[in-house]
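Chemist: kindly return the folded structure for what I paste below:
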Amino acid sequence: MSPSLRLARWIAFLLPLSLILGALASQYLGGLYPCELCHWQRWPHYAAIVLAGLAFVIPGRSQRTGLVTLAMLAILISGMIGVYHAGVEYHWWPNLAPCASTMTGAGTIEDILAMPVISCDQPQWTFAGISLAGFNALLSLGGALTILALLFKRKPL
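Modeler: Here you go, the predicted model:
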């Protein structure tokens, strides 16, 4: 396996894994409840983790390259959703998604009333004016472009 494909595979696996672990930590340890668009950004990362993980166990260069390419596309999709979400937060365009938190499992009326209502157009946390959606957009799009460049990298003559 070429060094560039090996690096692309690791990035395609570790980038979405890191972003998901960061999102889950901010949710369960930091108390930042995800909105609907936050969840939308997570699903492609879950898919990318599985696809890139399979690229470690499936034999054959073309199969591994295909799985890494699919993982890169999933990361790219999450980044594009992140751009959309950040634009909603910065009020660059209107939000077309339903944005309130969702409840998992059965709950009482008290549980439902105690749930925070999370709006997609109000970032819960920012650093240097960039929200979590903005960071996801930057990291995912940058990672997807890096993986793409590595996949198209030719061996020196």
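Chemist: C-alpha only now, for contacts and for neighbours.
Modeler: OK.
Chemist: okay, now Arg64: neighbour count?
Modeler: Per other C-alpha atoms under 10 Å, the neighbour tally for Arg64 reads 23.
Chemist: find the nearest non-adjacent residue to it, please.
Modeler: Ala55 (4.6 Å; C-alpha to C-alpha, 6 or more residues apart in numbering).
Chemist: cool, and Ser26?
Modeler: Leu32 (5.6 Å).
Chemist: surely that neighbour forms part of a strand?
Modeler: No. Checked against DSSP: H, G, I helix; E, B strand; the rest coil, Leu32 lies outside a strand; its state is coil.
Chemist: please give the structure of this sequence too, so both can be compared:
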Amino acid sequence: MAQAPRPVMMVSGVVFVLALATILTALGFEHLGGYAPCQLCLQERYAYYFAVPAALLALILARMGLAGAARVLLVLIALAFMANAALGVYHAGAEWKWWPGPDTCGGGFDLKWGKDGIVDTPVIRCDEATWWFLGLSFAAWNAVVSAVLAALAAFGAARAR
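Modeler: Got it, this is the predicted structure:
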């Protein structure tokens, strides 16, 4: 039984690194690349905001020999990413016009002032992809990454038994 925490530690570390890299990439595209997120994009970040500290805590707990508590966190992370993958599929489907997006499809934006008053600011729509890579949008890539992270977390929770 001394080896039981090892899979939990490894999976927790991998989930932590991948989730952190993904959310930092999204924030980098937003702040450095000028891609403003829509409302669905912002909601899709919640799983990462939960999973990054939860995976780090799971790693710490596993290292302390508390693999059971770490496994519970991995189950919660898996559930969060399963829900996030479903949200990503919904968002990507709305972008591909397979179904309508939410009625509140115009994302939030900051009012900007120019010399003549308020400057027109772009409305960020949930049903229009602003970026594509290998045929997939941000939302579709989020669905893929979330599904992988959900599978990894579930594997880590189950493997430790």
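Chemist: that older thread, now do the residue nearest to Ser26 of structure 1 against Ser119 of structure 1, distance only.
Modeler: 12 Å (C-alpha to C-alpha, to the nearest Å).
Chemist: the more surrounded of those two?
Modeler: Shown here are Leu32 of structure 1 and Ser119; by other C-alpha under 10 Å, Ser119 has more neighbours (19 against 16).
Chemist: so what does the more buried one match up with in structure 2?
Modeler: Taking TM-score structural alignment, Ser119 of structure 1 has Arg125 as its aligned residue in structure 2.
Chemist: ok, now which ones touch its match?
Modeler: 38, 105-107 (C-alpha atoms under 8 Å, 6 or more residues apart in numbering).
Chemist: of these, which is the nearest to Asn84 of structure 2?
Modeler: The shortest approach to Asn84 of structure 2 among these belongs to Cys38, at 15.3 Å (C-alpha to C-alpha).
Chemist: nearest residue to the closest one in space, please, no chain neighbours.
Modeler: Gly107 (4.3 Å).
Chemist: which position in structure 1 pairs with that neighbour?
Modeler: Under TM-score structural alignment, Gly107 of structure 2 pairs with Ser101 in structure 1.
Chemist: equivalent range in structure 2 for stretch 79-87 of structure 1?
Modeler: Counting by TM-score structural alignment, stretch 79-87 of structure 1 corresponds to 85-93 in structure 2.
Chemist: identify all contacting residues around the matching stretch.
Modeler: Residues from elsewhere that reach stretch 85-93 of structure 2 (C-alpha under 8 Å, 6+ apart): 40, 44, 99, 101, 126-127, 137, 139-147.
Chemist: give me the subset of those lying in strands.
Modeler: Ser137 (DSSP state E).
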